[in-house]
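# Sequence first, then the predicted structure:
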Amino acid sequence: MIFEGISRLENRSQKAFFIEKIDIMTRIIEEFCSLNNYSLDDYSINYFKIEIELVEIGIIVKSEDFDLLKGLLQRKFKSFCRALNFYIINKELTNFVLDKFYNNYRASQQRLAIEDFNAPTLIDFFAGAGGLSLGFIQEGFRVKLANDVEDVCVETYKLNHPDLNTSRIIKDDIRNVVESLDNLIKFNKEIDLVIGGPPCQGFSSANQQRIIDDPRNELYKYYIKAIAIIKPKFVVMENVKGMLKVADQVVEDFNNVNIIKNGKNVSYNVAYNVFNSHDFSVAQNRKRLIYIGIRSDIQETQNISPEQIIEEIKNSTNTNQRFDLKDALELIKPLDATRIKNMTENDSEESGKKVDKNIYFNKTNEYLRKINNGSNSYVVFNHKARYCSDVNYEIYKRLDQGEDSTSDKIADIMPYAHRNHVFKDKYFKLIENKPSRTITAHMKMDCHSHIHPTQVRSLTPREAARVQSFPDDYIFLGAYLKTYMQIGNAVPPLMSRGIAKVIKKYI
């Protein structure tokens, strides 16, 4: 469940995420009221009803916990109570905007998922913030287990996937998870699919070693071990385009998996292809190497090869609508970058807020309709412009769309001019009438490579998430800079969805 109960919090990290989620709940209601001209002060607070509601949410377990909550939240306590009091009275009016935070609601969604006997099932390793899972979920798949080692990714995944019990979202090293896999999957029917993108840090063009033998790629080896234990019908593995040079070695490693299924010796036949997310209607050029694997007995009975599936995925993109960066950046509040150091985490009307009212509520375009599945949100999450120094502000202002660090316009103030041969793309102003360049996790370090095409600032996390095709109601938890990491490492959900749609036909 998303709240474990305040009395069960054991460490500072758990308390920080606990408070963050309560802050978000408070802000959602405050911004809803601001958008619709309601006043929280018009409602007297009923603490008896609030206590009952807190139990339903899962924030407290018993009455004595109420004082614990007050002590933990301190000055935030009254604001939270005011917001929750309004929500209790006006749930239907708000279209139940806080549902995903409620343990009782999540339990009902999980029961429905369990009872959906015909839905194809999957396990997601290296799940990150959940982009790859999300695309498959949107095509009707049910996640039975997800795993990542980053606490912030796990918390984000938990919040945004209410139909999966949080006990099935494992924060741990895959090496430990593999050791426990038999117990973790014993209550599930046959798993149809395993997905994931194991990191392969040991790969480089100069490294002629077999990728599986490089000690830095031990995680990749454990991904293969997990496949051998789970024995799924299909495998989807995603990685960077640079791995293409060793792709045949990866195919060989899957071919060498030798398992017994239904009394027969089986292995995995694998094919691969470099796909561009832009072909899946994502407003971004993002090339990724996708492996499709089929268990050999399934290949025989279904009379389908991984090469055929890849060809079918390719063909399915031919009629997809293509979108440019401007489609992702439309209908979102203009912002000014904060110019004061160490203020990025602070909310303001000028530089943005972690939770803000959607001033374009009920307005949309074709791209936003597609990534939001036709829904609309009262609030916007993670739309905050990061700090910009005076020098960088001047650089951002001078550059025209498509210009980079080598532009003569910034030669006199370019701080890395002596290394332009290395840092040509250190600064780059995005082009609005083309698909965005690849959104990367490096944006957590700086966003000079992703300067907004028409405003003097870099892309916000929400804008980057839109470019990645995440829905607007997908909330990224954690510190501001870590939101860029989560978004940049993700597989675009629209791309994942296009792959899922084809594979689902053969399950």
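Perfect, I can see it now.
# alpha carbons only for contacts and neighbour counts from here, please
Will do.
# what about L134, which helix or strand?
helix 131-138 (DSSP states H and E).
# ah, wrong one, I meant S108
helix 103-115.
# Just after that helix, pick out the following helix or strand.
Counting by DSSP H and E, the element after helix 103-115 in chain order, helix or strand, is strand 121-125.
# helices and strands around that following strand, which ones?
Where contact means 3 or more C-alpha pairs under 8 Å, 6 or more residues apart in numbering; DSSP states H and E, strand 121-125 is packed against strand 142-148, strand 193-196.
# To N362, which of the ones you listed lies closest?
strand 142-148 (29.9 Å; C-alpha to C-alpha).
# Comparison target below:
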Amino acid sequence: NTKTRDMSNPNNRMFEEFLRFVDKIAPTWFVFENVYGLTKFKNGEENIQNHIENRFRHIGYTVKSKILYASDFGVPQRRNRLFIVGNRNGIDFEFPKEFDYSVSVDEAISDLPVLENGEIQMKGEYTVPFEQASPYAQFMRQKSKAPTQNIVSRNKDYVVERYKYIGQGENWSSIPDHLMGNYADKKRCHSGIYKRLIGSKPSVVISNYRKSMLIHPHQDRGLSVREAARLQSFPDDFIFEGPVSYVQQQIGNAVPPLLAKAVMKKILTYK
């Protein structure tokens, strides 16, 4: 939370619990992941990232850290996160090399159902035969016969009207002033609000995509649960549990599985 980036907020000390578990369980390896902002966070004069790494060293771990971009590892999303990897064997870990390709939003979701604002299809149909889908979509569909959880939150009519003015890559600033009357100061809107995804590029960060009003690249609506899951690299047979608002937050908070896989595959190369 940008308003409480100090150690007076107990939520900013959750890394202490991670450290405690590693200290008690003493695994051979651990992987610590957090937002990029942690690299800028300070406790007084000390950088928190350095503080955490030194704490791991104090309990016997060799650590390496790096900012990784999910889009460099087959995830159709430009998501950057801090990874700290540690081991008890004194190994000088090297992070995996970036892939030589990226996956676009269209490649990721264009075979999923065409939906309306507020529509719910708990079990839909793919719009493209498996053989004609992109390699990424085929990978997502390997264990699934039909796309599930095609759930779009219902937005007010005036919100959908705003969507119509926003082109790919554009945001709230493209909305006419007469449709933004409920904003006290339109200029204070975050750049990620009312962002329409660019079909030919990886997505922007999927956080809580409903709250930020992320817009489908070709349809005037928000993203469905399954589309957001695809952009995070969750396969289609993965079912999310709980109320829709919880599911949306789960997806936004998750480490993209394909990014996690790349890191773990590299760890497994060390004997």
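Yep, that arrived. Values in this document were obtained by computation on a predicted structure and should not be read as measured data.
# Report the TM-score for the pair.
TM-score of the superposed chains, computed with TM-score structural alignment, normalised by the length of structure 2, equals 0.89; 262 aligned residues with a C-alpha RMSD of 2.2 Å.
# Mind checking what secondary structure R20 of structure 2 has?
helix (DSSP: H, G, I helix; E, B strand; the rest coil).
# How much space separates it from G169 of structure 2?
With distances taken as C-alpha to C-alpha, to the nearest Å, R20 of structure 2 is found 43 Å from G169 of structure 2.
# Of these two, give the one with the bigger neighbour count.
The residue with more neighbours, out of R20 of structure 2 and G169, is G169; 16 against 11, by other C-alpha atoms under 10 Å.
# Helix, strand, or coil at the counterpart of that one in structure 1?
When structure 1 is aligned by TM-score structural alignment, G169 of structure 2 is paired with G402. With three-state DSSP as the basis, G402 of structure 1 sits in coil.
# Quick one: distance of the helix holding L134 of structure 1 to the chain centre.
9 Å (C-alpha atoms, centre = their mean, to the nearest Å).
# same deal with stretch 166-184 of structure 2?
With C-alpha atoms, centre = their mean, you get 24 Å for stretch 166-184 of structure 2.
# Quick one: end-to-end length of that stretch, please.
End-to-end for stretch 166-184 of structure 2, by C-alpha to C-alpha: 20 Å.
# Tell me which residues touch the counterpart of R437 of structure 1 in structure 2, please.
Alignment note (TM-score structural alignment): R437 of structure 1 maps to V204 of structure 2. Residues in contact with V204 of structure 2 (C-alpha atoms under 8 Å, 6 or more residues apart in numbering) are Q77, R78, R79, L197.
# related to what we said a few turns ago, the helix holding S108 of structure 1 corresponds to what range in structure 2?
Aligned using TM-score structural alignment, helix 103-115 of structure 1 spans no residues in structure 2.
# Buried residues in that helix, which are they?
Using 16 or more other C-alpha atoms under 10 Å as the test for burial, helix 103-115 of structure 1 gives N103, N104, Y105, R106, A107, Q109, Q110, A113, I114.
# Now do it against strand 142-148, angle only.
Following axes from the mean of the first three to the mean of the last three C-alpha atoms, to 10 degrees, one obtains 120 degrees for the angle between helix 103-115 of structure 1 and strand 142-148.
# Does helix 103-115 of structure 1 pack against any helices or strands, and if so which?
helix 47-57.
# looking at structure 2, where would I find the counterpart of the helix it packs on?
So helix 47-57 of structure 1 sits over no part of structure 2, by TM-score structural alignment.
# for stretch 485-503 of structure 1, same thing?
Aligning stretch 485-503 of structure 1 against structure 2 (TM-score structural alignment) gives residues 249-267.
# Now do the end-to-end distance for that stretch.
29 Å.
# Equivalent analysis for stretch 125-139 of structure 2, please.
Termini of stretch 125-139 of structure 2 sit 17 Å apart (C-alpha to C-alpha).
# quick one, what contacts the match of G169 of structure 2?
F428, K429, L430, I431.
# Among those, the buried ones, what's the ChimeraX command?
Filtering those down to the buried ones (16+ other C-alpha under 10 Å) takes a single ChimeraX command:
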select :428,429,430,431
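# picking that back up, nearest to N420 of structure 1 among the buried residues of helix 103-115 of structure 1?
R106 (51.6 Å).
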